[in-house]
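[1] the amino acid sequence is not available; the structure is as follows:
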């Protein structure tokens, strides 16, 4: 599972050959959440409110949003 970004206390990861919809896994020692890329909503698990705010701010940046979609496509090619 490639780590895409590290923040103090949590990290953002993406699995290869994962199920749709496109998403990331945001993990800490105490929780894990699956967050959909299209709208940055939590679709499974739990996440600290502050970590979710930090993640959403980072993931909303134009360059980051495009990078996350490109990484998803590269790791989840269905050929």
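    On my side now, so go ahead. Source: prediction; values computed, not measured. Numbers count the residues shown, from 1 in each chain.

[2] use CA for all of it now, contacts and neighbours both
    Will do.

[3] can you pull out the strands in this protein?
    Along the chain, counting by DSSP state E, strands occupy 3-7, 10-13, 23-27, 32-36, 42-45.

[4] closest one to residue 58 among those?
    strand 3-7 (9.8 Å; CA to CA).

[5] what are the contacting residues of the closest one?
    Contact with strand 3-7 is made by 11, 12, 13, 14, as judged by CA atoms under 8 Å, 6 or more residues apart in numbering.

[6] show me what contacts residue 57?
    Residues in contact with residue 57 (CA under 8 Å, 6+ apart): none are found.

[7] and the residue nearest to residue 16 when sequence neighbours are not counted, how many neighbours?
    Ranked by CA to CA, 6 or more residues apart in numbering and with sequence neighbours excluded, the top spatial neighbour of residue 16 is residue 75, at 4.6 Å. When neighbours are defined as other CA atoms under 10 Å, residue 75 has 15 of them.

[8] next up, a second structure to put side by side with the first:
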């Protein structure tokens, strides 16, 4: 699963040819959450409060890029990286 960003110990990944709805995975330590790209709602899982807030802030800033990467992943194209949260 390609890593598309990393910041503050949080790893953002996206699988190739994954099931809908469009989503990404955020991992922090042993915790993982799946976030719907279109709505930014939690699909499943959880992260500690501070980490979850950082992921949501990052996702809001990069929602358009996430949608583009989702389409690339569905087409099995190279994904590249998205800027980390500063």
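    Arrived safely. Fair warning: this is a prediction, and the values are worked out from it, not measured in the lab.

[9] trace the residue nearest to residue 16 of the first structure over to the second structure, please.
    Residue pairing (TM-score structural alignment): residue 75 of the first structure is matched to residue 73 of the second structure.

[10] so how far is residue 23 of the second structure from that match?
    Distance, residue 73 of the second structure to residue 23 of the second structure, by CA to CA, to the nearest Å: 11 Å.

[11] any shared contact partners between these two?
    Joint contacts of residue 73 of the second structure and residue 23 (CA under 8 Å, 6+ apart) are residue 14.

[12] ok, the most centrally placed residue in the second structure - contacts?
    By CA atoms, centre = their mean, the mean C-alpha position of the second structure lies nearest to residue 24, the distance being 3.4 Å. Taking CA under 8 Å, 6+ apart, we find residue 24 of the second structure in contact with 12, 13, 14, 15, 34, 35, 36, 37.

[13] ok, now with 6 Å
    Applying CA atoms under 6 Å, 6 or more residues apart in numbering to residue 24 of the second structure gives the contacts 14, 34, 35.

[14] ok, now residue 32 of the second structure?
    Listed by CA under 6 Å, 6+ apart, the contact set of residue 32 of the second structure reads 26, 45, 46.

[15] excluding chain neighbours, what is closest to the first one?
    This points to residue 26 of the second structure. Nearest residue to residue 26 of the second structure in three dimensions, chain neighbours excluded: residue 12, at 4.6 Å (CA to CA, 6+ apart).

[16] show me what the one you found aligns to in the first structure.
    Per TM-score structural alignment, residue 12 of the second structure is aligned with residue 12.
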